[in-house]
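*Asks:* Would you be able to build a 3D model of this:
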Amino acid sequence: MQKSLKGKTVLITGGSRGLGAVMAETLADHGADVAISYAASAEKAEAVVEKLKAKGVRALAIQSDQADLSSAKPLINSVIAEFGKLDILVNNAGIAIQGHMVDDPGLDEEKYNRQWQVNVMGSIANTRAAAPKLADGGRIIFIGSLLGERVPLRGVADYAGTKAAITGYARGIARDLGPRNITVNVVQPGAMPTDMNKDVADHLPPLETFLDMHPIRRFATLEEVAETVCFLAGPHGGYITGETINVAGGIGI
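*Replies:* Prediction:
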């Protein structure tokens, strides 16, 4: 494989499992040194780090709870202390709280509010902390969701709102950081085979009905999403900024 990211340092938030872990491995395959953050699962995070090191790159796991906005600056500082720089920030960490309608008397406001704190304010805090220190010509990539653009289901208003907010924010900072040749984009997957999606599967339509909504009648693979991120992070993605790229099998077209 061509090492198009050799010499680059990447931070992936929420990199201990699911899409985050696959992105970490894929970026390492392309030659990048990789730091991942994790909230609680130190054992899983260290297992990812060992896989990355086996690929011949430098790797580091950093405990950082994105719900705590004060953790953002120490996270970025830890990456730079270890690697000397930061070229690519992948804002991946997030949670999915779904299944209640907005008029449901049983809606747990505390859980839903925490979703906004983690998905939106946590990502913003990380971006603000990284932006002054990100290398010129660098990349910021947010992992959004197709639900931030199209909402074919009930009970996902808050989750969809968090992802839509990130899209608007990304476009704004693409303007701010463009003079430094830093690109800012959002990758919007549809349904993927992750633990987080399994946790909300009870709120989806029956599987066959859900797949019928897709022109390409299957879920995205984690590798497909990860390779899209690699393209945006790499040398051929330098003139794409302020965009959302859907990896969702055409649902909603």
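
*Asks:* can we go C-alpha only for contacts and neighbour counts from here?
*Replies:* OK.

*Asks:* how long is stretch 178-186 end to end?
*Replies:* 15 Å (C-alpha to C-alpha, to the nearest Å).

*Asks:* Report the buried residues of it.
*Replies:* 181-186 (16 or more other C-alpha atoms under 10 Å).

*Asks:* and if you look at stretch 114-130?
*Replies:* Those would be 115-127, 129-130, for stretch 114-130 by 16+ other C-alpha under 10 Å.

*Asks:* Pull the distance from that stretch to the chain's centre.
*Replies:* 11 Å (C-alpha atoms, centre = their mean, to the nearest Å).

*Asks:* contact partners of that stretch?
*Replies:* 66-69, 72-73, 76, 86, 89, 91, 93-97, 158-159, 162-163, 165-166 (C-alpha atoms under 8 Å, 6 or more residues apart in numbering).

*Asks:* next one: stretch 66-86 to chain centre, how far?
*Replies:* Per C-alpha atoms, centre = their mean, the centroid offset for stretch 66-86 relative to its chain is 16 Å.

*Asks:* Let's see this one next, to set against the first:
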Amino acid sequence: MDLGIKGKTAIVTGGSRGVGKAVVLALAEAGAHVVFTYQSNRAKAEALLEEVRLRGTEAEAIQLDLSDAAATETVIEQAVKRFGRVDLLVNNAAVWPTSYVKDIELNQWNETMQINLTSVFLLCQRFVNHCLTVGKPGKILNVTSQAAFHGSTTGHAHYAASKAGLVGFSISLAREHAKDGINVNSLALGIVETDMIKDALAQNEAYYVNRIPLGRVAQPKEIAEIACFLVSEKANYITGATLDATGGMLMR
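*Replies:* This is a model prediction of the structure:
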């Protein structure tokens, strides 16, 4: 199926591993140029650049600390400088610290909000203004979590709060710019086999799997295929939605 992505430029945050990496590769396979951010592992970023090139398109890797607001605000400009345009934005990067509410320190709370929510606001704001300036439509996909709706019982209240805020923000942004041709959607994930959760899965896999009606943990590639659809021309009539890709954990 032609998704209408070929030749477009996409930005993916947290793109060097896990779901982000799978999204980068899925977009590349659909013919998009991809700019992805990574935190520190240049070797992984370089390897992914080569994987993208093997798929017949081009990519750019930007080292970025999403806790640095000033640096975050330059990503759109860097992408435009490299490829001349930006059409798609996938806000995937997030942190998942563990601490129960009674023990959460303010700096950990603030860092979680900065990376998981404020950096998304900044990137979306710059992206929307770019689209309005050049007079072209665009698509934004914000990756959220089932925890935004269910909360957390395992010491991730700050993560859950940031992801719930992301859903509300995405709906508001979608309402503000629907008539400008800018679609904004959220993708709610459940449990995906990535580095972020591998330690928790290793310690108590049965606990997590038993919460999933489909009875298995998701693979990054299948999540990436859903993400690719949501930023494609096939999803032009979808905006302000949160798609449940949790294996049945949400069923909403």
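
*Asks:* Buried only: go through the contacts of stretch 114-130 of structure 1 for me.
*Replies:* Using 16+ other C-alpha under 10 Å, the buried ones in the contacts of stretch 114-130 of structure 1 are 66-67, 69, 72, 76, 86, 89, 91, 93-97, 158-159, 162-163, 165-166.

*Asks:* residue boundaries of the strands in the stretch 101-250 of structure 2?
*Replies:* 138-145, 182-189, 242-245 (DSSP state E, counting those that start in this stretch).

*Asks:* With distance to S152 of structure 2 added, can I get the ones you listed in CSV?
*Replies:* CSV is the format used below for those (distance: least, C-alpha to C-alpha, whole Å):
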stretch, distance to S152 of structure 2
strand 138-145, 11
strand 182-189, 14
strand 242-245, 17
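
*Asks:* Compare those and give me the one nearest E58 of structure 2.
*Replies:* Of all the strands of the stretch 101-250 of structure 2, it is strand 138-145 that lies closest to E58 of structure 2, at 19.8 Å by C-alpha to C-alpha.

*Asks:* What angle do strand 182-189 and the closest one make with each other?
*Replies:* Strand 138-145 of structure 2 and strand 182-189 are oriented at 20 degrees to each other (axes from the mean of the first three to the mean of the last three C-alpha atoms, to 10 degrees).

*Asks:* helices or strands up against strand 138-145 of structure 2?
*Replies:* Counting contacts by 3 or more C-alpha pairs under 8 Å, 6 or more residues apart in numbering; DSSP states H and E, strand 138-145 of structure 2 packs against strand 88-91, helix 119-134, helix 157-177, strand 182-189.

*Asks:* which position in structure 1 aligns with G248 of structure 2?
*Replies:* Aligning on TM-score structural alignment places G248 of structure 2 opposite G250 in structure 1.

*Asks:* Could you tell me how many residues sit around that match?
*Replies:* Other residues within reach of G250 of structure 1, judged by other C-alpha atoms under 10 Å, total 14.

*Asks:* how about the helices in structure 1?
*Replies:* Secondary structure of structure 1 by DSSP state H: the helices cover 18-29, 42-54, 72-83, 109-116, 123-130, 157-177, 195-199, 207-212, 222-233.

*Asks:* Distance to G242 of structure 1 for the ones you listed - can I get that in CSV?
*Replies:* Below are the helices of structure 1 laid out as CSV (distance: least, C-alpha to C-alpha, whole Å):
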stretch, distance to G242 of structure 1
helix 18-29, 21
helix 42-54, 30
helix 72-83, 23
helix 109-116, 22
helix 123-130, 15
helix 157-177, 4
helix 195-199, 27
helix 207-212, 30
helix 222-233, 11
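
*Asks:* now, of those, which is deepest in the fold?
*Replies:* helix 18-29 (a mean of 24; mean count of other C-alpha atoms under 10 Å).

*Asks:* residues in contact with it?
*Replies:* 1, 3, 5, 12-15, 34, 36, 48, 51-52, 55, 57, 92-93, 194-195, 222-223, 225-227, 229-230.

*Asks:* With stretch 50-66 of structure 1 instead?
*Replies:* With C-alpha under 8 Å, 6+ apart, stretch 50-66 of structure 1 has contacts from 24-25, 28-29, 31-40, 42, 45-46, 49, 71-72, 75, 78, 93, 118, 122-123.

*Asks:* next one: it to chain centre, how far?
*Replies:* Using C-alpha atoms, centre = their mean, the offset of stretch 50-66 of structure 1 from its chain centre is 16 Å.

*Asks:* Next, the distance between the ends of it.
*Replies:* End-to-end for stretch 50-66 of structure 1, by C-alpha to C-alpha: 23 Å.

*Asks:* ok, how many other residues are close to S145 of structure 2?
*Replies:* 27.

*Asks:* didn't it look like it was pressed against L189?
*Replies:* Yes. With contact defined as C-alpha atoms under 8 Å, S145 of structure 2 and L189 form a contacting pair (4.6 Å).
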